[in-house]
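**Student:** Dropping the sequence and predicted coords here.
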Amino acid sequence: MADWCEQLLKLNFQKEKKDDGSISYTLIPGHRRDSYWTKITVKQVGSPTPDAWQVTCARSEIRIGLWKIHNTTQDISVVVHTSAQKMIEDINYQKRLKPSFLSKISN
């Protein structure tokens, strides 16, 4: 698992370069009824040389208010991995999570 960047791109992550020069990889798996996590972001961290990866998973839901519909973030998970192989395994696990039956029929 020497080239973790290529592994992420094969998993359909999008490479994004920020204004400050940092690079992150983002995956938006798809429709919320089919996929539990709506956004997974990976950033390489460490100083002075990057040696770990921060994986952020965020799940959002739609809430119906009195006057309009709101998108609300319900759960954010941040994990730091020191092994690229464990990072890829965790991402594959997060991608396989599915919403419960009640969440599917209520949205």
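**Tutor:** The structure has been received and is ready for your questions.
**Student:** make it CA atoms for all contacts and neighbour counts henceforth
**Tutor:** Fine.
**Student:** Tally up the residues packed near the closest residue to residue 53 other than its chain neighbours, please.
**Tutor:** Nearest non-adjacent residue to residue 53, counting by CA to CA, 6 or more residues apart in numbering: residue 44, 4.4 Å away. Residues lying near residue 44 (other CA atoms under 10 Å) number 18.
**Student:** Could I get the buried residue list for the longest helix along the chain?
**Tutor:** For the chain, the helix that runs over the most residues, judged by DSSP state H, is helix 84-96. By 16 or more other CA atoms under 10 Å, the buried positions in helix 84-96 come out as 84, 87-88, 91, 95.
**Student:** and whichever helix or strand residue 43 is part of, what does it pack onto?
**Tutor:** Using DSSP states H and E, residue 43 sits within strand 39-45. Where contact means 3 or more CA pairs under 8 Å, 6 or more residues apart in numbering; DSSP states H and E, strand 39-45 is packed against strand 23-27, strand 52-64.
**Student:** In addition, the following structure is provided for comparison:
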Amino acid sequence: MSAREPREERPSDSWIVALLFALAFGYDTVEAIANAEQLPLLYVGAGIEGAIPWWLLVAQVALPGIFFVVALFVGRRMRLVGKAGILLVALGVSAQLSLLAEQLARQIAITALGA
């Protein structure tokens, strides 16, 4: 029985993984932009336009890109599996913060409607 030698990683492998994750982070960004367009209309329709959480909408658009760049920076010297793991964790955190932002926007609307 011969021991398997580790396969040599090519630079293109890292680029392919980064591109696939860029698509996923891009999807998160597109969703955030859609929220930034639609949420103010919902608040205006409810008569609570003064309570639109602009800071939350801007953060929701900016965070996926920030997480992607930070994950690439952290994983720049790692092997491919480690780099993919860091990107996956960053994508999960980005998606979770997106859901949290949507819930927070709902709570702000409920509070504004109750006042």
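**Tutor:** Looks like it came in fine. The structure presented is a predicted model; accordingly, all values stated were derived computationally and were not measured.
**Student:** TM-score for the pair, please.
**Tutor:** Comparison of the two superposed chains (TM-score structural alignment, normalised by the length of structure 1) gives a TM-score of 0.35, and 63 aligned residues with a CA RMSD of 4.1 Å.
**Student:** on that earlier part again, CSV for the helices and strands packed on strand 39-45 of structure 1, including distance to residue 39 of structure 1 and mean neighbour count?
**Tutor:** Written out in CSV, the entries for those read as follows (distance: least, CA to CA, whole Å; neighbours: other CA atoms under 10 Å):
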stretch, distance to residue 39 of structure 1, mean neighbour count
strand 23-27, 6, 18
strand 52-64, 5, 17
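**Student:** Serialize these to TSV and add fields for distance to residue 40 of structure 1.
**Tutor:** Output for these, formatted as TSV (distance: least, CA to CA, whole Å):
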stretch	distance to residue 40 of structure 1
strand 23-27	5
strand 52-64	5
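**Student:** Which one of those lies nearest to residue 10 of structure 1?
**Tutor:** strand 23-27 (11.1 Å; CA to CA).
**Student:** Packing partners of that closest one?
**Tutor:** strand 14-17, strand 39-45.
**Student:** among those strands, which is the most enclosed?
**Tutor:** strand 39-45 (a mean of 19; mean count of other CA atoms under 10 Å).
**Student:** Which among the helices and strands packed on strand 39-45 of structure 1 is found nearest to residue 71 of structure 1?
**Tutor:** Closest among those, using CA to CA: strand 52-64, at 4.6 Å.
**Student:** helices and strands around the closest one, which ones?
**Tutor:** strand 39-45, strand 69-81, helix 84-96.
**Student:** returning to that earlier point: toward the C-terminus, what is the element adjacent to the longest helix of structure 1?
**Tutor:** Next element after helix 84-96 of structure 1 (DSSP H and E): helix 101-106.
**Student:** same for that next one, what does it pack against?
**Tutor:** Counting by 3+ CA pairs under 8 Å, 6+ apart, helix 101-106 of structure 1 packs on no helix or strand.
**Student:** Name the residues of that helix that are buried.
**Tutor:** Residues of helix 101-106 of structure 1 classed as buried: none (neighbour count, 16+ other CA under 10 Å).
**Student:** which residues in structure 2 form helices?
**Tutor:** So, for structure 2 - with DSSP H - the helices run 11-45, 54-74, 80-114.
**Student:** got the contact list for the closest residue to residue 78 of structure 1 other than its chain neighbours?
**Tutor:** Closest residue to residue 78 of structure 1 apart from its sequence neighbours, by CA to CA, 6+ apart: residue 56 at 4.4 Å. Neighbour list for residue 56 of structure 1: 40-42, 76-79 [criterion: CA atoms under 8 Å, 6 or more residues apart in numbering].
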